[in-house]
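Undergrad: what follows is a predicted protein model with its sequence.
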Amino acid sequence: MAGNPDERDERIALLLDYDNLAIGAREGLGVSPFDLTPVADALAVRGRVVARRAYADWSSFDEDRRLLARAQVELIDIPQRLGGSRKNAADIKMAVDAVEIAYERSWVTTFAIGTGDSDFTPLVHKLRELDKRVIGIGVASSTSRLLPPACDEFLYYDRLLEAAAPPPEPVPETGAPAPVAGTEAETAAATPDDDEAVGRLVTRTLSGLARQGDGAVLASRLKRAILRQDPTFDEAEHGFRGFGELLRHLRDQRIVELSTGSAAGDPEVSFPENEPAEDDAFRLLAEVVAEESRSGNGVPLSGLKDRVRKRRPGFSEKTYGFASFLSFAKAARARGVVRMAWDETAGDWRLQPA
């Protein structure tokens, strides 16, 4: 065990009261079928999910069943119509399994209980009594007020959906219109590519680890968290010889910051701390984008630098260490100052208020 690089990671057992979650998501959020991906990503940042079980009468969730099977979830079928009422059968089975895991699998350190039902509060108390950490997961509109305070941490599915990364931006076709010419000629080559996708994956994962507040985020820990989200991840497929080279590339773009870690070759990774002048420049960009996007369609990157200069003559992104206005805009997006998406029709980036 001492040689296991994941020895400090939490081992998580994910147990889902699926009826409660699916109905809550459908009626409260209009989401159907239930999408497990935001939950899986949130837990992957927190540790290794070593067991995934969902409890329901699966005859009522045909499409969900296929999606969960693809997500490697073990489906525990509890038929509800066997000649009599079995209303709480799934809840009882889930509680029994949780206690059994707690006693028989000492390596499981954390239970993620997906439900909004206050009937599971005694189970949460028992698991914590057994020195297990408990993460609750539920839909805000269908979660009892008694349940979240009983947990060590509670994740509202609504917020996980909001925080979920947008889908990969489409690569423009060869015949896509060229961007409008402006003072920043570099936008002519501003097309989304794999570099954008991998950058979003790294920053999203780093943000999740940083929110845990349990010490510095080492490159090795960041890489393990990324692999838990996407076991097929390989930086070589994105054109980098190693994960360190990828991080140095993001550092050069001012997306992340690297500092000496506790071991050679394993630097600490963080987000850059903005200088006051740089913060002011990002605020200026956000103000201009907010003013220019009142129509709701966003502001094209082409010509945006001119609009910024109208507000502040002499503005230059190079003053703040960015090689191009596009890099400055991408850094603003990484810091949550603006939103930025590729417009395939116009062949240009569009920015909107965050």
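TA: The structure has been received and is ready for your questions.
Undergrad: drop to CA atoms for contacts and neighbour counts, all remaining ones
TA: Will do.
Undergrad: quick check: residue 350 vs residue 166, distance?
TA: Separation of residue 350 from residue 166 (Cα to Cα, to the nearest Å) stands at 14 Å.
Undergrad: so which of the two has more stuff around it?
TA: The neighbour comparison of residue 350 against residue 166 (other Cα atoms under 10 Å) goes to residue 350, with 20 against 10.
Undergrad: ok now whatever helix or strand the more buried one lives in, how far from the chain's centre?
TA: Take DSSP states H and E as the rule and residue 350 turns out to sit in strand 348-353. Remark: strand 348-353 is offset 21 Å from the chain centroid, using Cα atoms, centre = their mean, to the nearest Å.
Undergrad: strands along this protein, start to end?
TA: With DSSP state E as the criterion, the chain has strands at 10-17, 47-56, 74-77, 110-114, 133-138, 153-156, 257-263, 266-270, 299-300, 338-343, 348-353.
Undergrad: in CSV: the ones you listed, plus distance to residue 27.
TA: Supplementary listing: the strands of the chain in CSV, determined by distance: least, Cα to Cα, whole Å:
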stretch, distance to residue 27
strand 10-17, 16
strand 47-56, 17
strand 74-77, 23
strand 110-114, 17
strand 133-138, 13
strand 153-156, 15
strand 257-263, 42
strand 266-270, 39
strand 299-300, 35
strand 338-343, 29
strand 348-353, 29
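Undergrad: try this one next to it:
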Amino acid sequence: MAQDEKRIALLIDADNAPAGKIDAILTEVARYGVANVRRAYGDWKNPHIKGWEATLHAYAIRPVQQFAYSRGKNASDMAMVIDAMDLLYARNLDGFAIVSSDADFTPLVMRLLTDGVKVYGFGENKTPEPFVNACSKFTYVEALGQPENAGATTATHPRSASELRSDARLLQMLRGAVDSTSNEEGWSPLGAVGQQISNQASFDPRNHGYRKLSDLIEATSLFDVRRDEQIIWVREKPKAHATAKAKRTPRKRPAIQTS
């Protein structure tokens, strides 16, 4: 392993993750580092997770048996949390990849982040927002697995311009990132915009149906995009900027004249 490669612990909640997406998940994790720890947690006598059995050996994932000691309680969650904290205290990892659609892992993610490690989350579209937003980056598994030559779209259906513009949180994040990284002419390098967004929130354009951030920004129809050799520049369109500013500025009431 190269000295500068990041070391990632891949922890899978087999009860709440689809086995059919593991190849795409590992490919994604490889973008951030080497998954030198690979563990999947569950009660392997439960037929519900039988689909994982063939996957474990093929991808060198160690199964961790966790019996359901109490009805209605997920003992696998507790086992994952204990292992994650043991791995954190060992101080030989740079990040964690947690595969689950269960919001119960949100406190764990927040705890890991306080130690300065990255947490990459993977789960289905049904994953509750607290877990999604807590991660350094969260990717819906439905958005993974599209061939590289398939253009800008992903397995998640691309959201239309009107759908994107109706997402207040998304627009606030995009506008804020462009504004904070812009030069005197209002242009921002796309790389700086992406870095600003990743610093403030969990974000992946594929969750909105677009493979690249530039494709997503263009799809909103609210930004000008300019390609200058190897650099992509982004600027909010003057009309859109003026409209947004007008909405934020309260209208002054006319003065009442007295005789």
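TA: Received the coordinates, thanks. Since this is a predicted model, take the numbers as computed values, not measurements.
Undergrad: where does the TM-score land?
TA: Once superposed, the chains reach a TM-score of 0.54 (TM-score structural alignment, normalised by the length of structure 2), with 157 aligned residues with a Cα RMSD of 2.9 Å.
Undergrad: circling back to that earlier point, against which helices or strands is the strand holding residue 350 of structure 1 packed?
TA: Here strand 348-353 of structure 1 touches helix 276-292, strand 299-300, strand 338-343, going by 3 or more Cα pairs under 8 Å, 6 or more residues apart in numbering; DSSP states H and E.
Undergrad: run the last query once more with 6 Å
TA: On a contact count with 3 or more Cα pairs under 6 Å, 6 or more residues apart in numbering; DSSP states H and E, strand 348-353 of structure 1 meets strand 299-300, strand 338-343.
Undergrad: burial-wise, tell me which of these comes out on top.
TA: Compared across these, strand 299-300 shows the largest average neighbour count, a mean of 23 (mean count of other Cα atoms under 10 Å).
Undergrad: what span of structure 2 lines up against it?
TA: No residues of structure 2 are matched to strand 299-300 of structure 1 when aligned by TM-score structural alignment.
Undergrad: tell me how far that strand is from the chain's mean position?
TA: Computed by Cα atoms, centre = their mean, the chain-centroid distance of strand 299-300 of structure 1 equals 26 Å.
Undergrad: also stretch 170-182 of structure 2?
TA: So, by Cα atoms, centre = their mean, the centroid of stretch 170-182 of structure 2 is 18 Å from its chain's centroid.
Undergrad: list the residues that contact residue 180 of structure 2.
TA: Neighbour list for residue 180 of structure 2: empty [criterion: Cα atoms under 6 Å, 6 or more residues apart in numbering].
Undergrad: including distance to residue 151 of structure 1, could the helices and strands packed on strand 348-353 of structure 1 go into JSON lines?
TA: Shown next, in JSON lines, are these (distance: least, Cα to Cα, whole Å):
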{"stretch": "strand 299-300", "distance to residue 151 of structure 1": "43"}
{"stretch": "strand 338-343", "distance to residue 151 of structure 1": "33"}
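Undergrad: how about the ones you listed, which one is nearest residue 153 of structure 1?
TA: Judged by Cα to Cα, the one of those that comes nearest to residue 153 of structure 1 is strand 338-343, at 28.5 Å.
Undergrad: what range in structure 2 matches the closest one?
TA: Counting by TM-score structural alignment, strand 338-343 of structure 1 sits on no residues of structure 2.
Undergrad: and the helices in structure 1?
TA: Ranges of helices in structure 1, per DSSP state H, are 18-29, 37-46, 62-70, 89-104, 121-129, 157-163, 194-212, 219-229, 243-252, 276-292, 304-311, 325-334.
Undergrad: could the ones you listed be laid out in a markdown table, adding distance to residue 52 of structure 1 and mean neighbour count?
TA: Converted to a markdown table, the helices of structure 1 look like this (distance: least, Cα to Cα, whole Å; neighbours: other Cα atoms under 10 Å):
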| stretch | distance to residue 52 of structure 1 | mean neighbour count |
| --- | --- | --- |
| helix 18-29 | 12 | 19 |
| helix 37-46 | 10 | 20 |
| helix 62-70 | 10 | 14 |
| helix 89-104 | 11 | 16 |
| helix 121-129 | 17 | 17 |
| helix 157-163 | 17 | 15 |
| helix 194-212 | 21 | 17 |
| helix 219-229 | 14 | 20 |
| helix 243-252 | 29 | 17 |
| helix 276-292 | 42 | 17 |
| helix 304-311 | 47 | 16 |
| helix 325-334 | 32 | 21 |
